[in-house]
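Participant: Structure here, sequence nowhere to be found:
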């Protein structure tokens, strides 16, 4: 039973990572196509399309927020880790615990304030697209929630691997 639960957590983490990468890649393609379209319309056809700048900005925001979990899984987030491996065992464990605690606190703060921001902006519309600003701002609490789940899954799996050694 325990092995099955372990495999379920690994599967969930893999699904989150792949979904995050797929969504971020799709948004990158949308972003690039939108920018190219804006350039073509503005400079070749001499006719600006007003909403291209908003689509580029908002797709980039969503790309970053949704892609964060995939980047975490692959180890693509910036880290300065030359000092911690040189620490003695107890100090290494303490620094890892403090790092995880700070990450969880920061993510909870981003989720909380992001959700408060979303809640207060449903009545506001974007200038060009005319969509509720809450849809754009929802990227922060949603992306950070996914990142928090992935962070906790990865830490739990790492701890389990270390215990089994």
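Facilitator: Nice, thanks for sending it over. Values in this document were obtained by computation on a predicted structure and should not be read as measured data.

Participant: going forward, measure contacts between C-alpha atoms and count neighbours the same way
Facilitator: Noted.

Participant: Nearest residue to the residue most central in space within the chain in space, ignoring adjacent ones along the chain?
Facilitator: With distances taken as Cα atoms, centre = their mean, residue 68 lies nearest the centre of the chain, 2.8 Å away. With sequence-adjacent residues excluded and distances taken as Cα to Cα, 6 or more residues apart in numbering, residue 68 is closest to residue 147, at 6.3 Å.

Participant: For that neighbour, give its distance to residue 5.
Facilitator: Using Cα to Cα, to the nearest Å, we find residue 147 at a distance of 21 Å from residue 5.

Participant: try this one side by side with the last:
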């Protein structure tokens, strides 16, 4: 089981670098867009569209990493009032519910990909599949990270 967790952690390590490179690229594009607009007097036609799509990717990938690191916002005030055994059961139950939700998002996301496969983005003229693929791919990584968290929860018992 620890091989699975280490594999998922390696994937998260790669995702963190992808997120960092993406955020850095976004900063450069924004800076150039501002420079181009206010200094050169021209505007990039594709920058806002690209930044919007990159932001969606960063959000979905970042949510997956945050889930693994248990950095997502949660309300545990109610749950922490229970004894430790019930507290663990409720946590396992909540991760299982989340996993079902992630599978649902993956399924619906793949359906969306099929419906937008013939569409092109207005400014960049790329397939909209690239923009919408963040949803099922991000949900897949969230599902993987939920599995890793559950494995660690059961390994500690």
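Facilitator: Great, that's in hand. The structure presented is a predicted model; accordingly, all values stated were derived computationally and were not measured.

Participant: shouldn't the residue nearest to residue 68 of the first structure be in contact with residue 73?
Facilitator: No - contact criterion Cα atoms under 8 Å: residue 147 of the first structure and residue 73 do not qualify, at 9.5 Å.

Participant: Which residues are in contact with the residue nearest to the centre of the first structure?
Facilitator: By Cα atoms under 8 Å, 6 or more residues apart in numbering, the contact list for residue 68 of the first structure reads 20, 143-144, 147.

Participant: Which two among the residues you listed are spaced furthest apart?
Facilitator: 20 and 144 (11.8 Å; Cα to Cα).

Participant: how far away is the counterpart of residue 123 of the first structure in the second structure from residue 69 of the second structure?
Facilitator: Structural alignment places residue 123 of the first structure opposite residue 118 in the second structure (criterion: TM-score structural alignment). Computed as Cα to Cα, the residue 118 of the second structure to residue 69 of the second structure distance reads 37 Å.

Participant: More neighbours: the two, which one.
Facilitator: Set residue 118 of the second structure next to residue 69 and count neighbours by other Cα atoms under 10 Å: residue 69 wins out with 13 against 10.

Participant: Figure out the helix or strand that the counterpart of residue 63 of the second structure in the first structure lives in.
Facilitator: For residue 63 of the second structure, the aligned position in the first structure is residue 68, judged by TM-score structural alignment. Element membership for residue 68 of the first structure (DSSP states H and E) is helix 52-74.

Participant: In the very next helix or strand once past that helix, which residues are buried?
Facilitator: Under the assignment DSSP H and E, the closest C-terminal helix or strand after helix 52-74 of the first structure is helix 89-119. Within helix 89-119 of the first structure, the residues scored as buried using 16 or more other Cα atoms under 10 Å are 104, 107-108, 110-112, 114-115, 117-118.

Participant: Repeat that for stretch 45-53 of the second structure.
Facilitator: When neighbours are counted by 16+ other Cα under 10 Å, the buried residues of stretch 45-53 of the second structure are found to be 47, 50-51.

Participant: Who has more neighbours out of residue 147 and residue 73 of the first structure?
Facilitator: Between residue 147 of the first structure and residue 73, counting by other Cα under 10 Å, residue 147 is the more crowded of the two (26 against 20).

Participant: quick one: contacts for the counterpart of that one in the second structure?
Facilitator: Residue 147 of the first structure is assigned residue 142 in the second structure as its aligned equivalent, the criterion being TM-score structural alignment. For residue 142 of the second structure, the contacting residues are 63-65, 67-68, 99, 102, by Cα under 8 Å, 6+ apart.

Participant: how near is residue 49 of the first structure to residue 55 of the first structure?
Facilitator: 11 Å.

Participant: next one: residue 150 of the first structure
Facilitator: Distance check for residue 150 of the first structure against residue 55 of the first structure: by Cα to Cα, it reads 28 Å.

Participant: cool, and residue 107 of the first structure?
Facilitator: 26 Å.

Participant: Report the spatially nearest residue to whatever residue of the first structure lines up with residue 80 of the second structure, omitting neighbours in sequence.
Facilitator: Taking TM-score structural alignment for the superposition, residue 80 of the second structure sits opposite residue 85 in the first structure. Counting by Cα to Cα, 6+ apart, the nearest residue to residue 85 of the first structure once its immediate chain neighbours are dropped is residue 92, at 7.0 Å.

Participant: For the contacts of residue 68 of the first structure, give me CSV that also has secondary structure and distance to residue 43 of the first structure.
Facilitator: Formatted as CSV, the contacts of residue 68 of the first structure follow (DSSP: H, G, I helix; E, B strand; the rest coil; distance: Cα to Cα, whole Å):
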residue, secondary structure, distance to residue 43 of the first structure
20, helix, 34
143, helix, 35
144, helix, 38
147, helix, 40
